[in-house]
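Undergrad: Can you look at this prediction? I've put the sequence above it.
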Amino acid sequence: MAGVSYSTCFLLSFYSMQVVIADYPFRNTSLSYVERVEDLVYRLNASELILQMSKGGGGKNGGPAPPIPRLGIGPFQWNSECLRGDVGAGNATSFPQSIGLAASFNPQLLYEVSEATAVEVRAKHNNFRKNNDYSDHTGLSCFSPVINIMRHPLWGRNQETYGEDPYLSGLLAQAFVHGLQGQHSKYRHANVVCKHFAAYSGPEDRPVSRLRFNAQVNERDLRMTFLPQFEACVKAGAGGIMCSYNSVNGIPSCTNKKLLTDILRKEWGFDGFVVSDAGAMEFIVIDHMYYPDAITTAVGCAEAGLNLELSPGTFIYRTQIFRYLLKALEMGLVTKQLLIERVKPLFLTRMRLGEFDPPALNPDNRLNLSVIQSPEHRKLAIKAATQSLVLLKNLKEFLPIRKQLTTVAIVGPMADNPSQLMGDYSPDVDPRFMTTPRSGLSPLGVKVLYTAGCNDIACDRYDQSGVKSAVSEADVTVVCLGTGKALETETMDRVDMSLPIGQIQLLKDAVHFGIVQKKKKKKKQKQKLLNYCYYKQIDTVLSPLLVGRGKVVLLLFSASPVDIRFAQTSPEVIAIIQCFFPAQATGSALYNVLTFAMPDSNPSGRLPFTWYSDMSQVSSMTDYNMTNLTYRYFSGDPLYPYGYGLSYTLFRYSDLIITPAKVKIGKKCHSDIQGYQCGEI
């Protein structure tokens, strides 16, 4: 492994030069970070500067940033993912997918989740470093969260976002930054990189690739929809920003000076680094065809404000584009001073993480693997999943189920499918800590019947007889349908809002066979009750004793709205819950909500997006005009509006306070967890 040779080289050099190293000002903890960074970067030669800019991760050829043995500086891995748990680094606590966390409308929950994530990321990093492992997903720089706006229901990456509202997205981004980086310590637990900057909200692959798509955005929509949450992220102190694959008004994001310098740094005062999305610099040449060659691209991106390249170096050019800066320097196309300025934020980040200080000064260095899947973190995963569930329908107050039923059927391709219940960018969960609807809801009935009914999520082979057998015997049928990352994910947009045909048939059959079962049981039970009442000479009302026979509870596991008009209007579908992707605590959270098992398990989730009735209400994915999109501009009649969600209690919102009630001309407000803060433009 490349990381091992790097570290071996570093250790040998370190021990031979430790007396000299101790005298360098960049290791003097009494100086400010800025002073220390200044001292460090001016000691680097051009080749060293360029390598630091080029090695942002992306496989063994993409990273880590190489060591600088003569200064006692070790390798550093930039490429880690921490969207809702430590991703790609072995067993870790997996919290609900971002869109589900957004449904909680609870910034404090995001803070707790990101703080728990940071603890596990740091603990694993300590272990990786001890074992000289600097491969991808071993470091402290998290390329998370995704704060792009959920603009279109078919976009494959909706699940990674915080929904369609820039204000809510900004609040949740701030909470994430504060939790992951820490607020009250000299050192950051980990580093946040908010992405993808900017105006990146689809398409992935339909009708055009994201690698060459040009988002044409008017200034009003840019400022009011696509930028506010990024400003909130910056104001919260995020250490990094990732630029997106697409172009914005004809200029690729990673070479867009208006975005990376004029807005990000000059307007917002950002002092962190900008990293490219994976391979984005190369795609500027081969897909956008914005620059003619690699040298021009390297110079253009550096001048625009890009600091770090994330690339496996395995595409057409077979190396990182920033490596061409050495040739550009020789040709006089770029100055060494520009390279120094671009490298400064990289080492500022590493300073803030405590890399160049005595290890004993940073309490995070004492964390070990015992914190992974700790009881506290598993409890938080259940709490987060419970708060993420949105009750869409509950006829006759059928839920909660307060008594154990005789027979329950749990059916559908999402009923016992851990990988699809996780969603994209999920940690690798030890199976011991995973609960599915099948396992979590088994206590609902004395007898529990299960069938997936489908060969997979696409359900191109549907087992009607198996579904009929299970449903026909059940008092209540729990139908588990959805998309999973098999149908909507990064690189894959949905074709339409419909569920797969097999899944639709499964739901209709569950209703049909449930009705047949209900009629049979009603007739048999009615006769038994009449005989009993005649014998005991009792006059009674039969209907309350028959509640629940043949009823269907629909659980939906998707990031985006699906066409469920049939379920919403069917009286036999007694309840519907939008579950998103609850991750490892899926079954436990569902049991809590369906039975009101705990005082805090009253459904509290609210939709963080508009649930359109059908695609006739939505414009093309490639049209970035916000007219008639999201709750702020939509004039139609959705199936469920933004913020919709039922509860087991009656409530209303009243005496709302908006601060400030009015904003004067010449004032500008940004979101904060405590409300709006306003200042001069």
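TA: All right, it came through fine. Numbers count the residues shown, from 1 in each chain.
Undergrad: Please count neighbours and contacts with C-alpha atoms only from this point.
TA: Noted.
Undergrad: Helices of the stretch 501-650 of the chain, start to end?
TA: Assigned helices in the stretch 501-650 of the chain, in chain order: 501-536, 565-569, 586-595, 630-633 (criterion: DSSP state H, counting those that start in this stretch).
Undergrad: winner for burial among those helices?
TA: The highest mean neighbour count among the helices of the stretch 501-650 of the chain belongs to helix 586-595 (a mean of 24), with neighbours defined as mean count of other CA atoms under 10 Å.
Undergrad: what's next to that one, contact-wise?
TA: Contact with helix 586-595 is made by 382-383, 385-386, 399-402, 421, 434-441, 597-598, 601-603, as judged by CA atoms under 8 Å, 6 or more residues apart in numbering.
Undergrad: again with stretch 220-238
TA: Outside stretch 220-238, the residues within contact range by CA under 8 Å, 6+ apart are 147-149, 165-167, 169-171, 173-174, 177-178, 181, 191-194, 197-199, 264, 268, 270, 272, 625-626, 670-672.
Undergrad: ok, of these, which come out buried?
TA: Buried by 16 or more other CA atoms under 10 Å: 147-149, 165-167, 169-171, 173-174, 177-178, 181, 191-194, 197-199, 264, 270, 272, 625-626, 670-672, out of the contacts of stretch 220-238.
Undergrad: I'd say Val193 and Gly272 touch.
TA: No - shown here, Val193 and Gly272 do not form a contact pair, counting by CA atoms under 8 Å, at 9.2 Å.
Undergrad: ok, and here's another one to check against it:
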Amino acid sequence: MRRNWTPEVSAVFALALALQALLAPIQLPAQSPATPVYRDATRPANERAHDLVQRMTLDEKAAQLEDWATAIPRLGVPDYQTWSEALHGVARAGHATVFPQAIGMAATWDTEMVKQMGDVISTEARGKYNEAQREGNHRIFWGLTFWSPNINIFRDPRWGRGQETYGEDPFLTGKMGIAFIDGVQGPDAAHPKAVATSKHFAVHSGPESLRHGFDVKVSPRDLEETYLAAFRATVTDGHVKSVMCAYNAVDGMGACANKMLLEEHLKQAWGFKGFVVSDCGAIMDVTQGHKNAPDIVHAAAISLAAGTDLSCSIWEPGFNTLADAVRKGLVTEDMVTRAAERLYAARFELGMFDEPGSNPNDKIDMSQVASEEHRAEALKAAEESIVLLKNDGLLPLKNAKTIAVIGPTAELLASLEGNYNGQPVRPVTPLDGIVKQFGAENVRYAQGSSLAAGAPVPVPRTAFEGGLKAEYFATSDWTGRPVATSTEPRIDYDWVYATPVPEIHTHDYSVRWTGTIRVPAPGKYRFATETQSGFPYSPRESYRAMVDGKLVSQGKTEGETKPAEGASPTSPPHMANMAKGQFEVTFSDTNPHAFEFGYSHAGDESGGGITLSWEAPPEAQIAEAVNAAKAADVVAVFVGLSPNLEGEEMPIKIEGFSGGDRTSIDLPATQEKLLEALGAAGKPVVVVNLSGSAVALNWANQHAGAILQAWYPGVEGGTAIAKTLAGESNPAGRLPVTFYASVQDLPAFTEYAMKNRTYRYYAGKPLWGFGFGLSYSTFKYGEVKLASTSVDAGKSLTATVTVTNTSQVAGDEVVEAYLKTPQKGGPSHSLVGFQRVPLNPGESREVAIEVSPRSLSAVDDSGKRSILAGEYRLSIGSTQPQETQAKSEANFTVKGSAELPK
């Protein structure tokens, strides 16, 4: 239809068409919304974290400040469990390479070895994380934020968790901590392989049974000189990305709400930019234990305000109450926002929100986990960690034809693993290592004793002549055909988050062992079954035991569960009252008896593994051991402890042990009696001690021909010990703690003053001092050459010394440098440098030690650190100057003085 427009309208229409044609070329096509900054992998992590957190509601932000961080689907944020462990290998997440316990790694005095361990950890962690992401597994212990290393000072040998530390000295602890962090986090600070966490900040080292309410009273001097120094090093030099605050209070205020620690020192003085996480349940301790707040909401508020960013609450309320705290005006939302941004900056740095495959670490797969290459590193670490405490020429064992292997730690899996451990593949016990090294036909074995009265040990292989037939079922009730069979020496297994054999592809499985059992003497035998922890989950586990075809015991080993009221909604039910199977069998003879034992695991993939232990008549065990000793040329006695006796807050209370700590550092009486009986047999005795702490080996020091300290040596521990006994490995480890003769002249365990503690202040004579360790080689030190005999305050000093291997045996020498300052009432001397040096027979090497201004400094009673003018003495040698002739010393002068920062 033709429109009848007026000329004016037609003119306007024509103009409009002209304008449309003119503007058409510059019109933009329709576009999708811009990519959010937090999704842009080219942007810095802090910017991405800021953008993401700004998009969250207050309640969503508060939920992210929990270890069980909930998902936010509208933002594409998955749930994440921040808690993972990696003290000496990836822990609690299935098979992994298990290195020596941290205290053993400290005994290597080899920072490169510790760094290599850290690199293995982060590599295996990436393999596990990548696999878990593909499977949709967001469980605890499968992440990339690791709550290690433990930087606390092992001030008292009674502390059960001292095994997790790098010893009693702040300088050694700092260097080892930095090396661990370097290995775990990797060389690229903006793109770490994993996140390390220095814990437990600060002044934390027992007692375990008091930690939730214990208030540490510490002098300004001890705080600065001893308790904070290593933490500072891991922040300022190690650039650790996370710090964990402790359970205890310091001067009345809970560590996680303590502004002196978190604000004044950590953030202001040291410039820490990472995130602070509470120890698990420590925010609840702020209110319930330390009474610093009337309830959990106020406790969360003052902890956030003090500088804690993340609450590990596990089964309790914590920072998930912060939204209420904001609404009540206790803290601002900006404070919640800043804490969440610090947490998410770390996650963005780890590449958790980038496209899969865009990060080189995404290519690491499970083939790296517990690989043969990594196993070789663990063996090398175990060899380096062994300390030779005494040798009257008995070692190495060159002429012995038969060896009696005696003692409760000779085939004890727990004493290979230590605590906070991964699950080793084909672990080598000391007995296994010696059999392989010297030949089964040359070895006589007897268990000899329990670890301590009331502490059962695994039923030894000698009770199961010919071994046990093991049948593995892919069902939880021993039905169907077994998918695998084997012959095994005993029942002592750790399968946490792993499966027993490759043929089983389900976490609902069962195992049946059959054979015969023969006891060393007639009598009553108390048996116990203990399953591996499924923490924090509760798998269904059970056992049954039969002797001579009769059921003697059966039962469940799982605990009770109940809802975790007030905790994060993604946390599992609370687990409590874990059960242990216990039963008695009376044997009237020493004949073989038909034996069957079954274990069932189902319900959850966590946990896995069981140990069948016993308490046998002590006289029968000793008699069996003496007979084995008399039939051998030399006796190797394996004594010590286990992480079931010393460790973190545990219910044990028997003679010598309480709550995870030790009430005595003597070798337990059962083992002491065994040593005395073996000594009376008249054969040469070498004592090998496996423990995570110093043991007063007084009888061994007086009577044994040789003593080795092997710590908790990891997956290849038995191989390392056997190679050392045979002389294929030359020991060069050094003690990272003082071995006292007793605790009689030590201060009370609850006393944190450093007076008469550790090598720097102890006034007595120890069995073996910090830094002590012998070798099959001998070494000579040349004259110490100083870069200058006069140093300006604030400058470093370089010293060089020539070290020569004067023996016919290649070996490592650990060169240790100690400094005595002019401070009145200061330490007797302090470690200021060390280096582990390999030397061939007759070889000499010049070793340079740089003494930093901080190592030259002293701390006064007010806590002020400064370099003093005056005369200094530097001693370089095999150990502390008073304990060795292999040393060289020199004096120098510092001109002027200089105050150093906190």
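TA: Happy to help now that I have it. As the structure is a prediction and not an experimental result, all values here were calculated from the model.
Undergrad: coming back round to it: narrow the contacts of helix 586-595 of the first structure to just the buried residues.
TA: Using 16+ other CA under 10 Å, the buried ones in those are 382-383, 385-386, 399-401, 421, 434-441, 597, 601-603.
Undergrad: What does Ala722 of the second structure correspond to in the first structure?
TA: Ala722 of the second structure maps onto Tyr591 in the first structure when the alignment is built from TM-score structural alignment.
Undergrad: try Phe319 of the second structure
TA: For Phe319 of the second structure, the aligned position in the first structure is Phe322, judged by TM-score structural alignment.
Undergrad: how close does the aligned residue in the second structure for Met414 of the first structure sit to Pro713 of the second structure?
TA: Under the alignment defined by TM-score structural alignment, Met414 of the first structure corresponds to Thr409 in the second structure. Noted for Thr409 of the second structure: a distance of 12 Å to Pro713 of the second structure, by CA to CA, to the nearest Å.
Undergrad: Could you do Glu124 of the second structure as well?
TA: The spacing between Glu124 of the second structure and Pro713 of the second structure, counted by CA to CA, is 19 Å.
Undergrad: Same check on Glu164 of the second structure?
TA: Applying CA to CA to Glu164 of the second structure and Pro713 of the second structure gives a distance of 13 Å.
Undergrad: Those two: which is more packed in?
TA: Pro713 (37 against 28; other CA atoms under 10 Å).
Undergrad: Next, count neighbours for the counterpart of Lys390 of the second structure in the first structure.
TA: Under the alignment (TM-score structural alignment), Lys390 of the second structure maps onto Lys393 of the first structure. Counted by other CA under 10 Å, the residues lying close to Lys393 of the first structure total 23.
Undergrad: pretty sure Lys393 of the first structure is touching Ile577, no?
TA: Yes - shown here, Lys393 of the first structure and Ile577 form a contact pair, counting by CA under 8 Å, at 7.1 Å.
Undergrad: so where do the strands sit in the stretch 201-350 of the first structure?
TA: Listed in chain order, the strands found in the stretch 201-350 of the first structure under DSSP state E, counting those that start in this stretch are 214-215, 240-243, 247-248, 251-252, 273-276.
Undergrad: out of those strands, nearest to Met17 of the first structure?
TA: For the strands of the stretch 201-350 of the first structure, distance to Met17 of the first structure was read as CA to CA. The smallest value, 29.9 Å, belongs to strand 273-276.
Undergrad: Report all helices and strands that that closest one contacts.
TA: Contacts of strand 273-276 of the first structure with other secondary structure elements, assessed using 3 or more CA pairs under 8 Å, 6 or more residues apart in numbering; DSSP states H and E, are made with strand 240-243, helix 336-352.
Undergrad: between the ones you listed, which gets nearest to Gly636 of the first structure?
TA: Smallest distance to Gly636 of the first structure across those (CA to CA): 33.6 Å, for strand 240-243.
Undergrad: what range in the second structure matches that closest one?
TA: The alignment places strand 240-243 of the first structure over residues 242-245 of the second structure (TM-score structural alignment).
Undergrad: Give me the mean distance between the matching stretch and the first structure.
TA: Mean deviation of stretch 242-245 of the second structure from its aligned counterpart in the first structure after superposition (mean CA distance after the TM-score superposition for the first structure): 0.5 Å.
Undergrad: So which residues make contact with that stretch?
TA: 147, 195-202, 255-256, 274-279, 308.
Undergrad: Measure how buried whichever residue in the second structure pairs up with Tyr187 of the first structure is and give me the count.
TA: Taking TM-score structural alignment as the alignment basis, one finds that Tyr187 of the first structure is matched in the second structure by His191. Summarising burial for His191 of the second structure: neighbours were counted as other CA under 10 Å, giving 19.
Undergrad: hang on, the earlier thing: return the most buried member of the helices and strands packed on strand 273-276 of the first structure.
TA: Between those, the one whose residues have the most neighbours on average, counting mean count of other CA under 10 Å, is strand 240-243 (a mean of 28).
Undergrad: and it, how far from the chain's centre?
TA: 15 Å (CA atoms, centre = their mean, to the nearest Å).
Undergrad: and what of stretch 338-350 of the first structure?
TA: In this view, stretch 338-350 of the first structure has its centroid 28 Å away from the chain centroid, taken as CA atoms, centre = their mean.
Undergrad: same check, this time on stretch 192-204 of the second structure
TA: 11 Å.
Undergrad: swap in stretch 624-631 of the first structure?
TA: With CA atoms, centre = their mean as the basis, the mean position of stretch 624-631 of the first structure lies at 22 Å from the chain mean.
Undergrad: residue range for that stretch in the second structure?
TA: Stretch 624-631 of the first structure maps onto residues 752-759 of the second structure, going by TM-score structural alignment.
Undergrad: What's the end-to-end length of that stretch?
TA: End-to-end distance of stretch 752-759 of the second structure: 15 Å, with CA to CA as the criterion.
Undergrad: Touching, Asp154 of the second structure and Glu164? I think so.
TA: One thing to correct before we go on: residue 154 of the second structure is Phe, not Asp. No - the pair Phe154 of the second structure and Glu164 does not pass the contact test of CA under 8 Å, sitting 9.1 Å apart.
Undergrad: ok so, going back, and the match of Lys390 of the second structure, what element?
TA: Remark: Lys393 of the first structure resides in strand 390-394, with elements defined by DSSP states H and E.
Undergrad: List the contacts of Arg757 of the second structure.
TA: By CA under 8 Å, 6+ apart, Arg757 of the second structure lies in contact with Arg155, Asp156, Leu746, Pro747.
Undergrad: Can you tell me the closest non-neighbouring residue to the aligned partner of the second one in the first structure?
TA: Read that as Asp156 of the second structure. Correspondence of Asp156 of the second structure to the first structure, assessed by TM-score structural alignment: His152. In this structure, His152 of the first structure finds its nearest non-sequential neighbour in Met621, 6.4 Å apart by CA to CA, 6 or more residues apart in numbering.
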